[in-house]
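Chemist: Can you look at this prediction? I've put the sequence above it.
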Amino acid sequence: MKMRNIIRNMLVQRKSLIVVLSLLTIVLTLATCKTTNNNIQTDINDKTTQIDQVSLSDTDWEQGKVTDYHTLTKSFLWNSQVDLFYQELDYQFAWFKDGRLTQNASELIATLESSWKEGFVAENYEIREIEMAIHELQDLASQEEEYRQVAAQLDILLSRSYLSYASDIANGRNNPQKIDANWETYPQKKHNLVKYLSVALKKDDIQKSLVELRPKTNQYEKLMTAYQKLYLSSQDRVWPLPAYSISRAVEENDSSGYVVRLKSYLFATGDLKTADSTYLSSPFFDNKLTEAVKHFQFRHGLEQDGIVGKNTQQEMNKSIDYRLDQIGVNLDRLRWLPDNLGDSYIEVNIPEFSLKYFESNQLITHMNVVVGRNKNYTPVLKDTLSYLVFNPTWNVPNSIATKEMLPKIKADSTYLARNNYVLLKSSYISKDTINPAEVEWSEITRDNFSYRIVQKSGRFNALGTIKFIMPNNHNIYLHDTPSHHLFSRAQRNFSHGCIRVEKPLELAQNLLEAQINNDSIYELLAGKEPKTVILDKKVAVHMFYHTAWVDKQGNLQFRKDIYSFDEKSITLLKRTESRQQLVAQGILE
């Protein structure tokens, strides 16, 4: 069949184009964009007008089955969920009634064409093939047998697209385990999508059923709205870049043509609030522009000095397409999370270098953190804080001892003693201390290093005065640090993977508030020996890698992709192979 071959070729080739009809529908949507639901309803009305033209007058249509005209088990459209779905329907047509596509079909097609609003790519849901099949049906209205064959293929396409979209909106499109990182995932939300689709069809509630699969968090709604607003800006081409690298920093009282472009850019991003054309065309860098630059720097986690230097320029020169992609992958990461993180929990956002502690879903404290450098990156974990250690010792990992400390020991025989380290034989709990002066260090290499190094408790201990333990396979925990000067820096990825906290005493007091009083905590700190306090109430710890979000003041925040996870995720999210191909490659679930 002509249509069968066309669709087969499309699914294999997967070219990255949307048909004119799809683009027209999106344009109509943009022109009337107020809210997501209103937009989709507009699309549905338009689509219904088109689909009403697709019909075949046939009194025995209801007696036909898709398997009469299409063999599922041999179909390139077939997958296990599609087969289960049609088994539930006894292989009846799902999206046709009296030979005509239903309102359910209208709602689904309009939703797929509007999938950009969720940060998706419409072609991943075979919208082009669906549109082509509809056009083909319009041409076959008088050819009953061929009409039914194309209708069967279209019915299966619609079912498969619904199940694919529903899975993506509920649990995310990307598979985080394919990012090549230590990224622990939460259990997928439990949805029997086959049953869910069957119920939605019976209720004639397709569009609503897909909306209800979205994450039920304020952050998702806010970020999705920000994405749509930015998308419209990209269509209007109102995102001028400063465009070229500058040879020196630009700051207040400077005057140049670059300042005009800078004003235009910051007005487009919303950081500069004035729309006065005379002001915008002036090449003078005044205090108003300084404040706008500071606001931009605040939204991007940069040092807020009001000077356009290298780092600020670098962020300003990110294209609007990159920012849309960045928001898209962060929307997807929100889909990986449960709707409820718990009553009391710690939240660490790695690219933001921040920690927040919540009790009864109220923010109790917020502080800066230092996370792992790129080669020792902090993994994205979900864990449970179990106990605290006051005046901890530090068991130096063998990798640090051999790679970083061994050269220093060889260069300075007093290095270990000066820094309060002890050298032990083969075990961290060994009682056999070794005098470093008795070791022939010239013969010791990384390969034959058999010792263990432990740093005693004290104010200069690398873990500071408190560590917060959440047992895990990566040996990652929270801790104090003697290097407090690092917390004042804008970018804080300096550790070996563990998380250094800016206000450890405040965090400990909040965690132990119902358990021991502050005087008891001070007594523990005053001692010289390690003391362990087990938490009566364990606290969940959620580590995130969010590089785009909307804050409580409504500011769209971005952060640098310090571990290149965004770069990998964007590539996966935008791929347009069929879902079956991606599942086979392990990229999707």
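Modeler: Received, thanks.
Chemist: use CA for all of it now, contacts and neighbours both
Modeler: Will do.
Chemist: And the strands in the stretch 251-400 of the chain, which stretches?
Modeler: Counting by DSSP state E, counting those that start in this stretch, the stretch 251-400 of the chain has strands at residues 345-349, 354-359, 362-372, 382-390, 394-396.
Chemist: what about versus this one:
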Amino acid sequence: MLKRYSVLLMLVLIPATSWASPYFENIGWVNPKGHVTSQLQYPQLVEEIYRENGEQLIWFDLQESSQLEFQLEVIDAGNISPMLSRQLKQLRFYRNSHRWFEYDILATDAMITYMSYAEQAKHMGKEWYFESKLNHSLPPPSDEGLNALYASIKTQELGELIDTHTPDSDDYQDLIKAYLHLAQSHDKELPKYHQDAKLKSMGDLLSARKQLLARLEVVDIDVSHVDFNVGYYDAKLESAIKQFQRMHGLKPDGVIGPKTQKWLNTSNSERLAMLAVNAERTRMWPEQRNTIILVNVPSFEMEYWHNGESVFQSRVVVGKQARKTPVMTTNLDSVILNPTWNVPWKIMVEDIIPKVKADPQYLRKQNIDIIASWRSNTIIDPAAINWNTLNPKAFPYRMRQMSGHYNALGLYKFNTPNKRAIFLHDTPSKSLFSKESRAFSSGCVRVKNADAFASLLLEKQGVDLDKLNVSPNEANKSIPLRKRIPVHIIYQTAWAEGDTVQYRDDVYRFDH
């Protein structure tokens, strides 16, 4: 039988160790004292699978085993799981050594691990992709998954089973396509591009033109029409640089400054890692685009979908490095007009009280009242507090900023009740929206054109904001939504738009 290995033909010498597995004692081609059995995550389950399969080898189709290895390679390239990286390393060692018995056992174990990883990524991805690496054993796959595994082994359709545990969304597939193209077409690192001074305009001398063009080709910018021998910065090259800048969220001014040069010199391995980790992250993002609000932190952008159509896009300001906007899912339940702002304790202690100590008029200028407690609305006179000797962490009161144009929340709050008190809102600091990098807030998301967003939200709910006749002096006017809208705050530093991959700075250093 061509589809089954012969034990005599495949026999290899497996060195014994002092360690002995309690499993595989009666499977003739397995050495219970071999090193591979000590590497298994699911030894008992693996043994049961082989006994169910008549003690026959499983991975005789090299295309299927290569398919499994590739899925592990993407996880490895994304630096997501040291455990799965070790399994991949051992699989490739056994493959290259033609130690097919050991390879078969480990591949089956790795398949089980991959299935469990795929099943749990939706719920555990926040931990694996943003907090700590997956370096511990996983529970076995679900009963449904194991039944599918047994059936796939019996029908010799493991490739299809791998496909069912791999995302089929366009977001994932586009990133994997870019990963494969980069890995296959640029397998060698290029020399870094250097220039003596910032290139500002056409006609500037360009001494490293070939290196620059090679760097542009890495991200599939067509430079075939650009003359390789011209020794200065010309219009055709400037057009290519502007395209490159747009791909990386930079101002498309054609000027090769430090930020553009940094992205130009991003290594192939770094780009592959970005593509891989962001491809894996798509396992946890929402697939439906019916009615939903998406905020992507690294792109500093928000998008509102209604009935399957993108109806509003906006720049946003997100949390600074010290006060990150969290990856999370919540629901928008109401729009609040002319909101007051109950100052969070951390901001009060770390930001406001030090400013009050430096400027006794700060609270008056910012229209902030001191309130006796959360259960009381009694206003405390700031002059009654000895600010010079005050320990901010022992401050017994709370603070509330009154509504108005200078309120930190602006004129609109998009209420999303959650334990972390993260919500979307307007802002008086409109100038921040013009900056390339917009990580300035204390965690909440500031929305550009919040008035247009509020009007559209309410319009889609059958409410005409212009007909509400809300008084400018009326604070905290809450307008409930008839149907709550899911809000997903995601973190994606690479994604595809059409045929172009977009890259953004890893503002919170989650990719590493």
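Modeler: Nice, thanks for sending it over. All figures in this text were calculated on a predicted structure; none of them were measured in a lab.
Chemist: Let me see the TM-score of these two.
Modeler: After superposition, the two chains reach a TM-score of 0.84 (TM-score structural alignment, normalised by the length of structure 2), with 481 aligned residues with a C-alpha RMSD of 3.3 Å.
Chemist: and of the strands of the stretch 251-400 of structure 1, who's closest to L230 of structure 1?
Modeler: Of all the strands of the stretch 251-400 of structure 1, strand 345-349 sits nearest to L230 of structure 1, with 23.4 Å by C-alpha to C-alpha.
Chemist: now the closest one: which residue numbers in structure 2?
Modeler: Using TM-score structural alignment, the residues of structure 2 aligned to strand 345-349 of structure 1 are 292-296.
Chemist: swap in stretch 447-464 of structure 1?
Modeler: Stretch 447-464 of structure 1 maps onto residues 393-410 of structure 2, going by TM-score structural alignment.
Chemist: Buried deepest among the strands of the stretch 251-400 of structure 1, which one?
Modeler: strand 345-349 (a mean of 22; mean count of other C-alpha atoms under 10 Å).
Chemist: Would you mind pulling up the elements that that one packs against?
Modeler: With contacts defined as 3 or more C-alpha pairs under 8 Å, 6 or more residues apart in numbering; DSSP states H and E, strand 345-349 of structure 1 has these neighbours: strand 354-359, strand 531-544.
Chemist: okay, the angle between it and strand 354-359?
Modeler: Strand 345-349 of structure 1 runs at 160 degrees relative to strand 354-359, counting by axes from the mean of the first three to the mean of the last three C-alpha atoms, to 10 degrees.
Chemist: Check the mean deviation of strand 345-349 of structure 1 from structure 2.
Modeler: Compared with structure 2 after the fit, strand 345-349 of structure 1 shows a mean deviation of 0.5 Å (mean C-alpha distance after the TM-score superposition for structure 1).
Chemist: what comes into contact with that strand?
Modeler: Contact with strand 345-349 of structure 1 is made by 354-359, 539-546, as judged by C-alpha atoms under 8 Å, 6 or more residues apart in numbering.
Chemist: Reformat those into a markdown table and put distance to Y421 of structure 1 next to each item.
Modeler: Below are the contacts of strand 345-349 of structure 1 laid out as a markdown table (distance: C-alpha to C-alpha, whole Å):
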| residue | distance to Y421 of structure 1 |
| --- | --- |
| S354 | 30 |
| L355 | 30 |
| K356 | 33 |
| Y357 | 33 |
| F358 | 37 |
| E359 | 38 |
| V539 | 32 |
| A540 | 33 |
| V541 | 31 |
| H542 | 33 |
| M543 | 31 |
| F544 | 34 |
| Y545 | 35 |
| H546 | 38 |
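Chemist: List just the nearest of those to L30 of structure 1.
Modeler: Distances from L30 of structure 1 to the contacts of strand 345-349 of structure 1, taken by C-alpha to C-alpha, are shortest for H546, at 27.9 Å.
Chemist: and the counterpart of N311 of structure 1 in structure 2, how many neighbours?
Modeler: By TM-score structural alignment, N311 of structure 1 lines up with K259 in structure 2. Other residues near K259 of structure 2 number 13, with proximity taken as other C-alpha atoms under 10 Å.
Chemist: Give me the nearest residue to K259 of structure 2, chain neighbours excluded.
Modeler: L250 (7.9 Å; C-alpha to C-alpha, 6 or more residues apart in numbering).
Chemist: How about K3 of structure 2?
Modeler: K3 of structure 2's closest residue in space is F60 (C-alpha to C-alpha, 6+ apart), at 6.3 Å.
Chemist: re the thing from before, in TSV, list the strands of the stretch 251-400 of structure 1 along with distance to F85 of structure 1.
Modeler: Formatted as TSV, the strands of the stretch 251-400 of structure 1 follow (distance: least, C-alpha to C-alpha, whole Å):
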stretch	distance to F85 of structure 1
strand 345-349	40
strand 354-359	43
strand 362-372	43
strand 382-390	35
strand 394-396	56
